[in-house]
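S.K.: just a sequence and a predicted model for now, questions to come.
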Amino acid sequence: MKHIAIISGKGGTGKTIIAASFAALGRNVCLVDCDVDAADLHLLLKPEVQESHEFKSGHTAVIDKNLCTQCGECTAVCRFNAISEVFTVDPISCEGCGVCSHVCPAEAIAMRENVSGEWFVSQTKYGPFVHARLGIAEENSGKLVTKIKQVAAEHAERQKCTCVIVDGPPGIGCPVIASLTGVDVAVIVTEPTLSGIHDMERVAGVARHFSIPTKVVINKCDINQENSDAIATLCEKENIEVVARIPFSKNVVESMVNGVPVVEFCHDDVTQELIALWKKLNP
């Protein structure tokens, strides 16, 4: 079973459009949306949620007023000023370090696990789909990505899927690293802009650091031919294959408005490039 991660150094390059197209082109595939901070693959796949689970991560101090003697030991050691003069905890300021609970002589402080988000197991017409939603300003996105990737792999194994398609988050942070863990190939989707080139180099460096085979797709390649050629030159120097050059098309925008993968919406040059790309990745 092959694991393909579709990533990008920056947002808006078109990786989710490509992931949705792969879902439509594949046969018996499992999908996982690892952009847990701003997931949007579901907008094109129209999943039916079958399971919903809480994601718990991190802790917040809670003071039991019945046990608290107001000795002040906790306020003295709290470097985040999360405990007020009347001995209540501000959950926004509390970092969950647990020092206050260790020093409390009355054992009045408990560290309560936070509910930081939700994750879902859904079914689409293309196959099983695992996705998640991290709460606003919550942390541990990498941990949530690891969780849903594990669940997706389990479902893919049970349903004998031929491929797991990972729609990764943008950037180079923890959720990206978690998305790349254990995949067979990383497909970097970039665009011919200065920021696209810069961020492609950064995320390619992350993949190289973890020894993950990498390919590059230049999306909207015809909006700036000079920059597209610069991307190709950079990839040649780094021994990274450019596996597709996808032209700009208004059909892509219209397919998103209609909530349909572009390969099902029309049969233009973009669709032909995506079909050829899928065949290259799955010979």
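M.R.: Sure thing, it's come through.
S.K.: switch to C-alpha atoms for all contacts and neighbour counts from now on
M.R.: Will do.
S.K.: now the helices for this protein?
M.R.: Ranges of helices in the chain, per DSSP state H, are 15-25, 42-45, 73-77, 99-103, 141-158, 174-180, 194-209, 225-237, 250-257, 262-265, 269-281.
S.K.: pipe those helices into TSV and attach mean neighbour count per row.
M.R.: Formatted as TSV, these follow (neighbours: other CA atoms under 10 Å):
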stretch	mean neighbour count
helix 15-25	23
helix 42-45	19
helix 73-77	16
helix 99-103	18
helix 141-158	19
helix 174-180	22
helix 194-209	18
helix 225-237	16
helix 250-257	14
helix 262-265	20
helix 269-281	16
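S.K.: so which of the ones you listed comes closest to Y126?
M.R.: With distances scored as CA to CA, the stretch of the helices of the chain nearest to Y126 is helix 15-25 (5.9 Å).
S.K.: what's next to the closest one, contact-wise?
M.R.: 6-8, 29, 31, 40-41, 44-45, 126-127, 165-167, 189, 261-264, 274-275, 278 (CA atoms under 8 Å, 6 or more residues apart in numbering).
S.K.: against D167, how distant is the nearest residue to I83 once chain neighbours are set aside?
M.R.: Spatial nearest neighbour of I83, excluding adjacent residues (CA to CA, 6 or more residues apart in numbering): V89 at 4.6 Å. Distance, V89 to D167, using CA to CA, to the nearest Å: 38 Å.
S.K.: my guess is the residue nearest to I83 contacts V62. True?
M.R.: Yes: under the criterion of CA atoms under 8 Å, V89 makes contact with V62 at 6.5 Å.
S.K.: check contacts around the residue nearest to I83.
M.R.: Counted by CA under 8 Å, 6+ apart, V89 has contacts A61, V62, I63, A82, I83.
S.K.: looking at those, which is nearest A153?
M.R.: Nearest to A153 out of the contacts of V89 is A61 (CA to CA; 34.7 Å).
S.K.: another structure for you, compare them:
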Amino acid sequence: MKEITILSGKGGTGKTSITAALASLATNAVFCDNDVDAADLHLILKPDIKETHPFDSGSLAFINPEECTNCGTCQEACRFEAIFTNEAGFPEVNPYQCEGCRLCERLCPVGAIQINQNLNNQWFVSNTRFGTMVHAKMGPGEENSGRLVTQIREKAKEMARENKAQFVINDGPPGIGCTAISSITGTNAVLLVIEPTISGLHDAKRLVELVNSFQVPLYAIINKHDINSEFTATVERYLGDTNIPLVGKIPFSELFVESMLHEKSLVEYVPDHPISLNLKTIWEKISTNQI
């Protein structure tokens, strides 16, 4: 079994569109959406959820208004300014600022504060037309997204072993944050999607540095290469100088958007189009180690 994680240094490079296209070409694979903070692979793969599991993303304080004496101790002590005075004149916790540190619970002289586990987030095991998919849903500002990525990756690999799947294909998050780190560790290869812009190359360089620190094999695709031919050449020189194999270049096309509106990958939507044929060649290189 080979695990391939598709990443980008920034959002908007077309990473998920390319992941969906490769998913439609892969046979005997399990898919995992590692972009748990802003998951969107499901929009194309249309998963049929078979299992739903809660995810404990952290703790939140709750102040019982019936027991609170309004002494102000908790509000004064909270370094995150997560406790405010509500319209009734009593302290209340802002769930988006509370870090669940339990200090307020320990300091409350009457025991009016309790810490509750936050189980608002979920992860799923689903069937898709291409195979099994593991994915998740997190609310805005929720914690421990990196731990959630690790958890769903482990589940995807477990299911791949059970099903004797040849590949696990991860749609990773953009950037170099915790979810990206959790997507890189232990994977067999990273496929980097770069757009030929100054910001695209700048952010790709940061991601390359991160991937190299984990000593994971790295390959690249230049997407929308024809929007700036001169800068595409700059990206190619960078890849050559850093010994990163370039497995393919994909031109800009409104067909990507059109296919998504029809809830299909581009390869499904226009299978004989030159871009689809190009993507088939890219997948053949990756899947057969011709790189």
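M.R.: Ah, there it is. Not measured: the values here are computed from a predicted model.
S.K.: now the helices of structure 1 in JSON lines, with distance to H131 of structure 1?
M.R.: Shown next, in JSON lines, are the helices of structure 1 (distance: least, CA to CA, whole Å):
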{"stretch": "helix 15-25", "distance to H131 of structure 1": "13"}
{"stretch": "helix 42-45", "distance to H131 of structure 1": "8"}
{"stretch": "helix 73-77", "distance to H131 of structure 1": "39"}
{"stretch": "helix 99-103", "distance to H131 of structure 1": "34"}
{"stretch": "helix 141-158", "distance to H131 of structure 1": "7"}
{"stretch": "helix 174-180", "distance to H131 of structure 1": "13"}
{"stretch": "helix 194-209", "distance to H131 of structure 1": "22"}
{"stretch": "helix 225-237", "distance to H131 of structure 1": "31"}
{"stretch": "helix 250-257", "distance to H131 of structure 1": "19"}
{"stretch": "helix 262-265", "distance to H131 of structure 1": "21"}
{"stretch": "helix 269-281", "distance to H131 of structure 1": "22"}
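S.K.: and stretch 135-148 of structure 2, how far apart are its ends?
M.R.: 10 Å.
S.K.: on that earlier part again, so what corresponds to the residue nearest to I83 of structure 1 in structure 2?
M.R.: Matched by TM-score structural alignment, V89 of structure 1 corresponds to V93 in structure 2.
S.K.: then E264 of structure 1?
M.R.: Using TM-score structural alignment, E264 of structure 1 pairs with E268 in structure 2.
S.K.: apart from its neighbours in sequence, what residue is nearest its match?
M.R.: Closest residue in space to E268 of structure 2, ignoring its immediate chain neighbours: S24 at 7.1 Å, by CA to CA, 6+ apart.
S.K.: now the one you found: how far from K50 of structure 2?
M.R.: As judged by CA to CA, S24 of structure 2 and K50 of structure 2 stand 20 Å apart.
S.K.: and if you look at L279 of structure 2?
M.R.: Remark: distance between L279 of structure 2 and K50 of structure 2 (CA to CA) = 30 Å.
S.K.: got it, and Q122 of structure 2?
M.R.: Q122 of structure 2 sits 13 Å away from K50 of structure 2 when distances are taken as CA to CA.
S.K.: who's more crowded, those two?
M.R.: Taking other CA atoms under 10 Å, Q122 of structure 2 and K50 do not tie; Q122 has more neighbours (17 against 10).
S.K.: my guess is that one meets E51, correct?
M.R.: No: Q122 of structure 2 is beyond contact range of E51, at 10.2 Å (criterion: CA under 8 Å).
S.K.: who's in contact with E241 of structure 1?
M.R.: By CA under 8 Å, 6+ apart, the contact set of E241 of structure 1 is T214, K215, V216, C235.
S.K.: counterpart of the last one over in structure 2?
M.R.: With TM-score structural alignment as the criterion, the equivalent of C235 of structure 1 in structure 2 is L239.
S.K.: structure 1: which residue goes with T150 of structure 2?
M.R.: Checking with TM-score structural alignment, T150 of structure 2 has T146 as its match.
S.K.: before we move on, the earlier item: just the contacts of V89 of structure 1 now: which is nearest A76 of structure 1?
M.R.: Nearest to A76 of structure 1 among the contacts of V89 of structure 1, with distances taken as CA to CA, is I83, at 9.4 Å.
S.K.: just give the nearest non-adjacent residue to the match of T150 of structure 2, would you?
M.R.: A178 (5.8 Å).
S.K.: how far away is that neighbour from A132 of structure 1?
M.R.: If you go by CA to CA, the gap between A178 of structure 1 and A132 of structure 1 works out to 14 Å.
S.K.: which residue is the nearest non-sequential neighbour of the most centrally placed residue in structure 2?
M.R.: Taking CA atoms, centre = their mean, the centroid of structure 2 lies closest to D35, which sits 1.4 Å from it. Leaving aside its sequence neighbours, D35 of structure 2 sits nearest to P173 (CA to CA, 6+ apart; 4.3 Å).
S.K.: identify the residue of structure 1 aligned to the one you found.
M.R.: Checking TM-score structural alignment: P173 of structure 2 goes with P169.
S.K.: neighbours of that match, how many?
M.R.: Considering only other CA under 10 Å, P169 of structure 1 is surrounded by 30 other residues.
S.K.: next up, the contacts around it.
M.R.: P169 of structure 1 makes contacts with I7, S8, G11, C34, D35, V36, P175, V176, S179, as judged by CA under 8 Å, 6+ apart.
S.K.: swap the cut-off to 6 Å and go again
M.R.: Contact analysis of P169 of structure 1 by CA atoms under 6 Å, 6 or more residues apart in numbering lists C34, D35, V176.
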